[in-house]
Structure formats: structure tokens, C-alpha cells
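Visitor: show me how the following folds:
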Amino acid sequence: MIEKIIEAIEAYETIIIHRHVRPDPDALGSQGGVACFIRDNFPGKSIYLVGEDVPSLTFLNRMDVIEDRVYEGALVIVCDTANQARISDQRYNLGEKLIKIDHHPNEDPYGDMMWVNTGASSVSEMIVSIFESRPEFTMSDEAARLLYAGIVGDTGRFLFSNTTNETFNRASLLIKKNFNRQELYDRLYQANLNLTRLNGYVLQHFELSDEGAGYMTITQDLMDTYSVKPEDASLLVNAFSNVENIKAWVFFIEEKDQIRVRLRSKGPVVNTLAAKYNGGGHPMASGATVYTWEETEQVLADLKEACRKYQ
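Guide: Coordinates of the predicted model:
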């Protein structure tokens, strides 16, 4: 599949790269990593990165603004996005050819070509393997910086169970390049004062059920009190993950017209649970969407049951 993707890149002069809405470091790292790969090894092509900008992560990538006509005869690559509904910038189907590169369960197959590896820690790790596929390929320092950020983000700084020996091997290739890892860590994990204070509130008020299900509700009023936006509040999903006896946990974050559900686990499978509520993701890390507080009660009941059954 890597060779087929390379052949497609060689065949097109205009290449547009998408990723999912509300991007995380892996979405931006893999998106930018693909762009760097093409620029490093196939100079002269027109490369565009599209999607919404996230102010806290613009140090990784800034997006391009392009007109619809740019898609005519273009190759489109979508990174780190399992479901078509979550692709940022829904013009992804306007190109001539579409490639999906992802590491989530392939429950929504789309595109003319698909490269899905659920065993990879991140799509950024998958992109490193493209550089590895031919000895003549070169990797810039910027490509290494972006891909390392993506791997670090999706492995929780190599702490999560999705970290494999291949993850470490590929990360070791990246850190041989010239970029400031300490600065990258600092910018990835810095939190402003308001978010830090909200984190303190979360630690004081989260609940842990007898089944081992942790849960926290972040209402709009609470975010207004701390002057925090929903996308920033989502960063606190692992705030109490190291609490004794916790098996899985959920954050409910109120938005203007929906309630975001962020699920994490140390054992119970949560992506099947998320699928019941307009979501999906990895077995141990998933997201969903509900629209009433009554639905959040059902999500929590399902999570408690999953924890109860887990041995």
C-alpha cells in the first residue's frame, strides 16, 4: 500500500491533505508529515493543508485557504480520520482521487485507496514508515518535529499501551534530526492559568463509582466561570486517570448545541460504547456526541456496566 500511495503522489501535481475536526497533535503531525514527505522528496508539486486552525496548536501547522477550483484534478489525502463525518473541510470528495490513511478501526471505509493499520500507535508513526520504505527518501528536521509530536501525543509520551517496539524504533529515527524536543514538549503540554484552575476543580469534584467508572461533567456555566473554551476543557480528560481502582472514565463537556462525550479506559472496551452514541475511536480512547443530559446518564450507566463486566 505504501508503494501505491507513493505512485499516486508521483502522478499528481496538486495534493490536498485533510485530517479530522478538532485536531490533536497526531492529526496535525501526520497531516504536516505527509506534506513534508512530499516536499522533501517530490519538489515542485503544489501542496495544501486544509481544515480549521486551532490557536493552541498553530505552532505545529497553519492551514491554507483554497478555493474549490484547486481540487480539480487533485489528489486528496485524509489523515487520522475514521469517519467521513469527522473530516475537517467537507470538500475532500472534490478531488480526482482520495486516499485514507488511518489507525482507527475501519468502520467507515472510504476513498479510492485505504491504508489502515490499527496496530500503529498513531498515523504519524505510519508516515515514518513511508520515509523508511526507500533508502533514497530524505526527511527534513521539520518532518521529524511534526511526526514526533504526533507520536508523543497519541501515546501519551509513550505511556499508553499502544506504544510498541516499532513506536520506539521510529521515534529513535526522528530524534536524530535537529529539532528542540524540550521546546516541543513544553508547547504541547503547557496550560494557561484558567485551565490549570479548572483542572483543580475537576480533581476536587470528579466522581468514581463502585464499578470503577470515573466521570465528570463540565457545563457551559462552569467553563464561563473559569473563562475556558470547550476544546480546552477537553484537554483535562486524563486529569484523574491515575486514581486507584479506576477502570474507565468519561468527560461530558457541554457545547452550544451538543454534549461531547470523551471516553478513556484502562481495560474495558469503550469504542463499541461510543458507537451507540454517534461516535467511535480506539478500544481504549473514544469520543461520542449526545444532545441531552438524560442521554449522558445512559452513557454513564453503560460505562458502569462495562466496568462491572471487565475482569
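Visitor: only C-alpha atoms from now on, for both contacts and neighbour counts.
Guide: OK.
Visitor: so N61 sits against A35, correct?
Guide: No. Contact criterion C-alpha atoms under 8 Å: N61 and A35 do not qualify, at 10.6 Å.
Visitor: who's more crowded, these two?
Guide: Taking other C-alpha atoms under 10 Å, N61 and A35 do not tie; A35 has more neighbours (20 against 16).
Visitor: nearest residue to that one in space, please, no chain neighbours.
Guide: Nearest non-adjacent residue to A35, counting by C-alpha to C-alpha, 6 or more residues apart in numbering: I47, 6.6 Å away.
Visitor: so who does that neighbour touch?
Guide: Contacts for I47 (C-alpha atoms under 8 Å, 6 or more residues apart in numbering) come out as T14, I15, I16, I17, A35, I38, R39.
Visitor: one more, for comparison:
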Amino acid sequence: MIDQILEEIRRYETIIIHRHVRPDPDALGSQGGLASLIRDNFPGKRVYIVGEETEDLRFLVRMDEIADSAYAGALVIVCDTANQERVSDSRYSCGARIIKIDHHPLVDSYGEPQWVETSASSTSEMITSIYRNHPELVLTGQAARLLFAGIVGDTGRFQFSNVTEETFLSAAELMKKPFDRQKFFDTLYQRKLAVVRLNGYVLQHFTLTDEGVGFIKLPLDLIHSFHLQSSDASTLVNCFSTTEGLKAWVLFSEEEGLIRARIRSKGPEINQLAARYHGGGHPLASGATVYSWDEADGLIADLKVLCSRT
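Guide: Have a look, this model is predicted:
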């Protein structure tokens, strides 16, 4: 599969790389890392990365602004995105060919070829394996920094159960390259004072049920009272994850017209539950969307049933 994808990259002069909406470090790391890998090894090609930006991750990589005409005859690669409706920038379908590179459970079959490795900790680990299988390629410190960011982000600093021997081998390969890891960690986990204050509120007010379900509801007016946006609140999903007796948890953050639900688990598989609430993801880390606090209560009730079985 790696050789097939490299062959397609060689064939096209314009390559445009997409990823999912509301990007996390793995989305940006795999997207930007792959772009750097291609640029550094095929300097004559036009390589672009597109999609909306999020303020707290702009330090990783910035997006390109390109005209619609750039897609004519272009190869489009979509990273870290299980289903087409979550691809950031709808122009992804305007190219001559689409390749999908992803580590989520298969939800939507699109692209040719599709490289889906659910055993990989992250899409960034998959991109790193291109270099590991072809050590004749150039891997710069910038590419290594981005791919390392993606692995760190999706493994929770190597704490989650998706970490394998291959994950550590990939990280070790990236650490051989010149980039400032301390500065990277300091910037990635830096928080605005307002977010720290909201973190304190969450710790004081989250609920832990007898079934082992933790949850917190953050209405939009509450979020705004801290001078924050819903996207800021979402970063706190794991702030009470070390609580004794916790099996699974959900953080609800309200936006205009909807409520985002970030769901995490230490054992019960939650992605099918998330799918019932307009979402999906990994067995132990998923997202969903509800449209009222009553529907949020229904998700909590279903999560309680799920946890009561384990």
C-alpha cells in the first residue's frame, strides 16, 4: 500500500492534502507531516494543505489558501478522516483522484486506494511508516516535529491503550531528527488563564454516577462567562479522567444550535453509542452531537447502561 501511494504521488504534479474538521494534533500532524515529506523529496511538485484553522494549534502548521482551479488534475489525499462529511473543505472531491489515509474504524469507503490501519495509534504513525519503509527518503526536523505531535496527541503522551511497539519505534525514529521537543510540549500543553479557570469549574462540578459514568454540561452562557468559546471548553475532556471508579465520561459543550459531546472510555466501547448520536470515532474515544439537553440526558442514560455491563 505504501509503494502504491508513493507511485501515485510521483504521478501527479499538484497534491492537495485535506483532513477532518475541528482538527486535533494528529489531523494536523499527519496532514502537515505528509506535505513536508512530499515537498522535501519531490521539490518540483506543488503541495498544499487546506482546511479551517484552530487558534491553539496554529503553532504546529498553517494552512494554504488556494484557488478552486488548483484542483484541476490534482491528487487529493485525505488524512485522519473516517467519513466524507467530516472532511474539512468540501473541494476535496474536485481533484482527479482521492487517496484516503486513516486509522479510524471504517465508516465510509471512499478514495482509491484506501489505506486504513485501525491497529495504528494515529495517522501520523502511518505516515511515519512510509519513511521507515523507505529510509532513502529525506525526513526533515519539521516533518518529524509534526508527525511526533500527531502521535503524542492521539496517544495521550503514550498513555492510551492504542500504543504498540510500532508506536514507540516510530517515535524513536522521529526523535533522531532535529526539533525542539521541550518547546513543542510546552506550547502544546500551554493553557490560557481563562481555560485554567474553567478547568477548575469542571473539576468542582462534574458528576460521577454509581455506574462509573462521569459527565459535565457546559452551557454556552457559562462558557461565555469565562470569556471562552465552545472549542476552548472541549480541550478539557480529560481533566477528570484519573478519578477513581471512572469507567467512561462525556463532556458536553454547547455551541449555537447544537451541543458537542466528547466521549472517552477506559474499557466499554463507545463508538457505536456515539454513532447513534450523530457521531463516531474510536472504541475508547469518540465524539457525538446532540440538539437539546434532554437528548444529552439520553446519551448519559445510554452510557450508564453500557458501563453497568462491565
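Visitor: is the residue nearest to A35 of structure 1 part of a helix or strand, or is it coil?
Guide: Under DSSP: H, G, I helix; E, B strand; the rest coil, the three-state class of I47 of structure 1 is strand.
Visitor: what about L60 of structure 2, neighbour count?
Guide: 17.
Visitor: can you give me the strands in the stretch 201-310 of structure 2?
Guide: Applying DSSP state E, counting those that start in this stretch to the stretch 201-310 of structure 2 gives strands spanning 207-208, 213-218, 248-255, 258-265, 280-281, 285-290.
Visitor: repeat that for the stretch 51-200 of structure 2.
Guide: Using DSSP E, counting those that start in this stretch, the strands of the stretch 51-200 of structure 2 run over 75-79, 97-102, 114-116.
Visitor: got these as CSV, with mean neighbour count columns?
Guide: Listed next are the strands of the stretch 51-200 of structure 2 as CSV, based on neighbours: other C-alpha atoms under 10 Å:
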stretch, mean neighbour count
strand 75-79, 26
strand 97-102, 23
strand 114-116, 19
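Visitor: quick one: residues contacting the closest residue to S36 of structure 2 other than its chain neighbours.
Guide: Counting by C-alpha to C-alpha, 6+ apart, A143 is the residue found nearest to S36 of structure 2 once chain neighbours are left out, at 5.3 Å. A143 of structure 2 makes contact with G32, G33, L34, S36, L37, according to C-alpha under 8 Å, 6+ apart.
Visitor: hang on, the third one in a strand?
Guide: No. Counting by three-state DSSP, one finds L34 of structure 2 to be helix, located in no strand.
Visitor: hang on, isn't it packed against E125?
Guide: No. In this structure L34 of structure 2 lies outside contact range of E125 using C-alpha under 8 Å: 11.0 Å.
Visitor: ok, now which ones touch the residue lying closest to H227 of structure 2 once chain neighbours are set aside?
Guide: Nearest residue to H227 of structure 2 in three dimensions, chain neighbours excluded: A194, at 7.0 Å (C-alpha to C-alpha, 6+ apart). By C-alpha under 8 Å, 6+ apart, A194 of structure 2 lies in contact with F226, H227, L228.
Visitor: thinking again about what came up before, just the ones of the contacts of I47 of structure 1 in strands?
Guide: Applying DSSP state E to the contacts of I47 of structure 1, the entries found in strands are T14, I15, I16, I17.
Visitor: and the last one, how many neighbours?
Guide: Neighbouring residues of I17 of structure 1 were enumerated by other C-alpha under 10 Å; the total is 23.
Visitor: which stretches of structure 2 form helices?
Guide: Secondary structure of structure 2 by DSSP state H: the helices cover 2-11, 25-41, 123-133, 141-155, 165-175, 181-188, 193-205, 220-225, 230-234, 271-276, 293-308.
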